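> Provided below for reference: sequence and predicted model.
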Amino acid sequence: MGSVEINPEEALQIEVGMSSAMITMLESVGLNLDEAWLVSLEQKLEETNWEPWRTDHASIFRVPHHIRDDDAKLYDPKVVSLGPYHRDVDRLLPMNRLKWHSLKKFLSRSTGYALVDYLRLIKVSERRARSAYADDLASIDSNDFVQMMLLDGCFVVETILLWKIGASGLEAVQNPIASSSWILPMVARDMLMLENQLPFFLLQHLFELTFPRHQLDYAKCAVEFFAACTEMDLELPSDGAVKGGFCHLLHLFHSCITPRKDAAEAKSRTKCFSRANKSQTTRVKSIPNATRLSEAGVKFQRKRTRNVLDITFHNGKMEIPQLAVNGHFNTLFRNLIAFEQGYKCASLHVITSYASLMDCIIDTPEDVTLLQKGDIIVSGLGDNQNVALLFNKLCSGVSIDDGDGDLASVFEEANRHYNRKWNQFLAILRRDYFGNPWAAIALMAAILLFVLTSTQTVFSVLAYVRPPGNQPN
């Protein structure tokens, strides 16, 4: 018998008919549903709506468990809580007293506004501030939320001003941030925690009311503060639209290290490389480590630039800006990566792509040593094994897409260079022969023996073809 073909429309009609028949059959056997249960489900559906007041993407959120569980301590503040997520942690409560001192000093700077004016300012912006947080903060009533924003915001502003202007009198003695050398870097570290952020617009408003004539620029002061505390060369974006669009301090920091120079050219090059390799692969996820690339003739050189992410590859040379790997590096980059993972508007996952590239390059302690010789990595962690492990875990639990990022061309060019047959042949020679002095000696002896044998063979053939007695006169 021949098979009967059924077109899609007929198949759909049959499926609908079968579903109707099934419902009719169930009703015929007397299967009744609990009316109260059915009403409760319908009511739940009726109440399920998106929150109409939240019209922008939340930019402050908890680090997802699949990222946090790898090393939770990298995402938890150590000294001070800012915002709602860690406000009740016992070990952070002692700093709350200092927040009141910061508020009092902040109010003393303002000649035209009193406490009530600042409370009203935050009250007016409360909905916008709440919408910056991904979590439902309904458990925090309006007055508590406004008080928290004012206390925490004044603490952040005053901490930066304390670093810039200094302290005097009793404050210089009793304020732990001013009197202890270790607390300020820890506070700066906590101020760059994703879960410890405050809406940037509130900080900006507080600062501008205190300095109405723009004697100081808050964003610029914050960048200088973090540059000093992290030992990184930061540059505030010059674009006014970007400058006014920071979500929080972590976003400001992210914007300062995101590549901006020649961005159009880099994007064009990336698209060109992607089109050229589209038939082979749409995503380049990996490249060999620094040792293997070096064996294939790649030269690693320090790039003189202020942008730590500005890595380039050209004519077999990979240029990488110098990176100081200290005690705060891991925490900072993990939080930047978590921010990129959760905030859709973060620019193209540039930190994640950078971490992915460095994870590929740095696989073993030998790779770290190679980059240290090139003055690319300056480590404060001691053992190179620890440095390699740090980079190997940067992207743990993270979604990575290197195909369209600013570093896509680096992945593609490095792989293209490594996969050339001549470069692979050089890599084999360096790894299997020239890496061991005895193997190198044996190889040279074999080459010499081959040359001598070949020479002897040539002379023997010549002697056979033209014997000595047949030489011309």
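Yep, that arrived.

> going forward, measure contacts and count neighbours with C-alpha atoms only.
OK.

> please enumerate the strands of the stretch 351-473 of the chain.
For the stretch 351-473 of the chain, the strands defined by DSSP state E, counting those that start in this stretch cover 377-379.

> ranges for the helices of it?
Counting by DSSP state H, counting those that start in this stretch, one finds helices in the stretch 351-473 of the chain at the ranges 365-373, 384-393, 408-419, 421-429, 437-465.

> what's in contact with the first one?
Helix 365-373 has contacts (C-alpha atoms under 8 Å, 6 or more residues apart in numbering) with 289-291, 300, 361-362, 377-378, 384-385, 387-388.

> a markdown table for those residues, including distance to Val458 and neighbour count?
Below are those laid out as a markdown table (distance: C-alpha to C-alpha, whole Å; neighbours: other C-alpha atoms under 10 Å):
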| residue | distance to Val458 | neighbour count |
| --- | --- | --- |
| Asn289 | 45 | 18 |
| Ala290 | 44 | 25 |
| Thr291 | 41 | 21 |
| Phe300 | 44 | 21 |
| Ile361 | 48 | 23 |
| Ile362 | 50 | 25 |
| Ile377 | 54 | 20 |
| Val378 | 56 | 15 |
| Asn384 | 54 | 18 |
| Gln385 | 54 | 16 |
| Val387 | 56 | 23 |
| Ala388 | 54 | 21 |
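
> among these, which two are most distant?
Using C-alpha to C-alpha, the contacts of helix 365-373 span at most 19.9 Å, a distance reached by Phe300 and Gln385.

> please pull up the helix or strand immediately following the helix or strand where Ile177 lies.
Applying DSSP states H and E as the criterion places Ile177 in helix 176-179. Using DSSP H and E, the helix or strand that directly follows helix 176-179 along the chain is helix 183-191.

> comparison target, given below:
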Amino acid sequence: MSNKSFTSFNAVLEPFICLDMPWTINHEAMKSSEEAAHLLDLYWRCSLSPKMSKKLSELERDLCEREKYGFEQEQPTLAEIHLSSNAPNNAPKVIANATELNKMVGIEFEKFKDKGHFIVTFSKPKGIIGMPRLKIDTRQKNLLINLIAFENCILPCMRIFSCYVKLMDALIDSENDVMFLQQCGVIYNTLIEKSHEEAATFFNDIGNFCFIDYNTNHFSGLYKDVQEYYCSSRRRRWASFQQKYFSNPWARISLFAAGFLLILSVAQTFYAIYGYHKPMK
């Protein structure tokens, strides 16, 4: 099949692949995905960021060169060199769930204004985890299951969806976490009966089938930064103060009134002492 045929075929598929996609489609990958083995492979390739697409192309060229020149099996591949050159990082494999992160240290979750490419960020100074909004319905559930199954057959360093679902599994332990993340706007749950409980169970179950090499986990830096933030005693005290005095309007009013009375008392004491030492003539 010619390049022109591939281009026209992909152009027909593009609107369906983009349907309800929470991240930006990689249009360059869509135009040049002649190597896609099937529709699921095409969807996966078009979900990669340009950086990941370039990395995938390098790995595929390396494999083609090995097959073309008949290199011995003992000779390391580019992927093996990449894995061996990455010293094991000390990023934790698990973090606290979303509600606990918010309650204990005040970490907030924020939906990206634009879809952007498939990525999750953590702003350490602000304590904000940013991610694309994920719509949870039957279609998205089936799609994620298939993508996880597909990634279990490829190199660990390319398993971007598996890393994402494993992160969501860590953030979601119960329906309370789903409810909280939906309030933050990073999850849009459209399941009907017992929706939050069903969504939590889905991520907990599918997370068990995500086989991750944590030395090449795409979110290992995020795990490490969030864990350091979570273990900070200073941030825990500040979060506890906020929970106690800013959790509801009455608490804020009480704090404001107490502060106002304190200022008046200090002012009264100051003028009393000042008047004693420097009486008016």
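Good, I have the coordinates. As the structure is a computational prediction, the values presented were derived from the model and not from experiment.

> TM value for the aligned chains?
Once superposed, the chains reach a TM-score of 0.65 (TM-score structural alignment, normalised by the length of the second structure), with 243 aligned residues with a C-alpha RMSD of 4.2 Å.

> nearest to Phe145 of the first structure, of the helices of the stretch 351-473 of the first structure?
Comparing the helices of the stretch 351-473 of the first structure by C-alpha to C-alpha, helix 384-393 comes nearest, at 36.4 Å.

> superposed on the second structure, what's the mean shift for the closest one?
In the superposition with the second structure, the average deviation recorded for helix 384-393 of the first structure is 2.8 Å (mean C-alpha distance after the TM-score superposition for the first structure).

> in the second structure, what range does that helix match?
Aligned by TM-score structural alignment, helix 384-393 of the first structure falls on residues 196-205 of the second structure.

> and for stretch 173-180 of the first structure?
Stretch 173-180 of the first structure lines up with nothing in the second structure when matched by TM-score structural alignment.

> for that stretch, which positions count as buried?
Across stretch 173-180 of the first structure, burial judged by 16 or more other C-alpha atoms under 10 Å covers 177-178.

> please enumerate the strands of the first structure.
299-303, 312-314, 317-321, 323-325, 377-379 (DSSP state E).

> tell me which residues are up against the third one.
It refers to strand 317-321 of the first structure. Residues contacting strand 317-321 of the first structure (C-alpha under 8 Å, 6+ apart): 298-313, 376.

> any figure for the gap between the residue nearest to the spatial centre of the second structure and His196 of the second structure?
In the second structure, the centroid-proximal residue (C-alpha atoms, centre = their mean) is Val120; its distance is 3.4 Å. Summarising the geometry, the distance separating Val120 of the second structure from His196 of the second structure, computed by C-alpha to C-alpha, to the nearest Å, is 22 Å.

> also Asn208 of the second structure?
19 Å.

> with Gln182 of the second structure instead?
Separation of Gln182 of the second structure from His196 of the second structure (C-alpha to C-alpha): 9 Å.

> who touches both of those two?
Going by C-alpha under 8 Å, 6+ apart, residues that sit against Gln182 of the second structure and also against His196 are Asn189.

> between the strands of the first structure, which gets nearest to Met18 of the first structure?
strand 312-314 (61.7 Å).

> what comes up buried for stretch 100-117 of the second structure?
Quick answer for stretch 100-117 of the second structure (16+ other C-alpha under 10 Å): 101-102, 104-112, 115, 117.

> and which of the residues you listed is nearest to Ala37 of the second structure?
Minimum distance to Ala37 of the second structure across those is 22.7 Å, recorded for His117 (C-alpha to C-alpha).

> wait, that closest one sits on Met21?
No. At 10.6 Å, His117 of the second structure does not count as touching Met21 under the criterion of C-alpha atoms under 8 Å.

> ok, the residue nearest to Leu56 of the second structure when sequence neighbours are not counted to Met168 of the second structure distance?
Here the nearest residue to Leu56 of the second structure in space, its sequence neighbours aside, is Met158; by C-alpha to C-alpha, 6 or more residues apart in numbering that works out to 7.6 Å. Computed as C-alpha to C-alpha, the Met158 of the second structure to Met168 of the second structure distance reads 18 Å.

> of the two, who's got more company?
Higher neighbour count among Met158 of the second structure and Met168: Met158, with 21 against 18, using other C-alpha atoms under 10 Å.

> now which residue in the first structure aligns to the more buried one?
Using TM-score structural alignment, Met158 of the second structure sits opposite Leu348 in the first structure.

> so what's that match up against?
404-406.

> preserved in the second structure, out of those residues?
Using both residues aligned by TM-score structural alignment, their matches' C-alpha atoms under 8 Å as the contact test, no member of the contacts of Leu348 of the first structure is still in contact in the second structure.

> of those residues, select the buried ones using a ChimeraX command.
The ChimeraX selection below is limited to those of the contacts of Leu348 of the first structure classed as buried (16+ other C-alpha under 10 Å):
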select :404,405,406
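
> distance to Val325 of the first structure for the contacts of Leu348 of the first structure - can I get that in a markdown table?
Formatted as a markdown table, the contacts of Leu348 of the first structure follow (distance: C-alpha to C-alpha, whole Å):
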| residue | distance to Val325 of the first structure |
| --- | --- |
| Asp404 | 27 |
| Gly405 | 24 |
| Asp406 | 22 |
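
> closest to Arg130 of the first structure among the contacts of Leu348 of the first structure?
So of those, ranked by how close each gets to Arg130 of the first structure (C-alpha to C-alpha), first place is Gly405, at 31.9 Å.

> can you pull the contacts of the aligned partner of that closest one in the second structure?
Aligned counterpart of Gly405 of the first structure in the second structure: Asn217 (TM-score structural alignment). Asn217 of the second structure makes contacts with 157, 163, as judged by C-alpha under 8 Å, 6+ apart.

> distance-wise, check Asn217 of the second structure relative to His27 of the second structure.
Taking C-alpha to C-alpha, one finds Asn217 of the second structure at 25 Å from His27 of the second structure.
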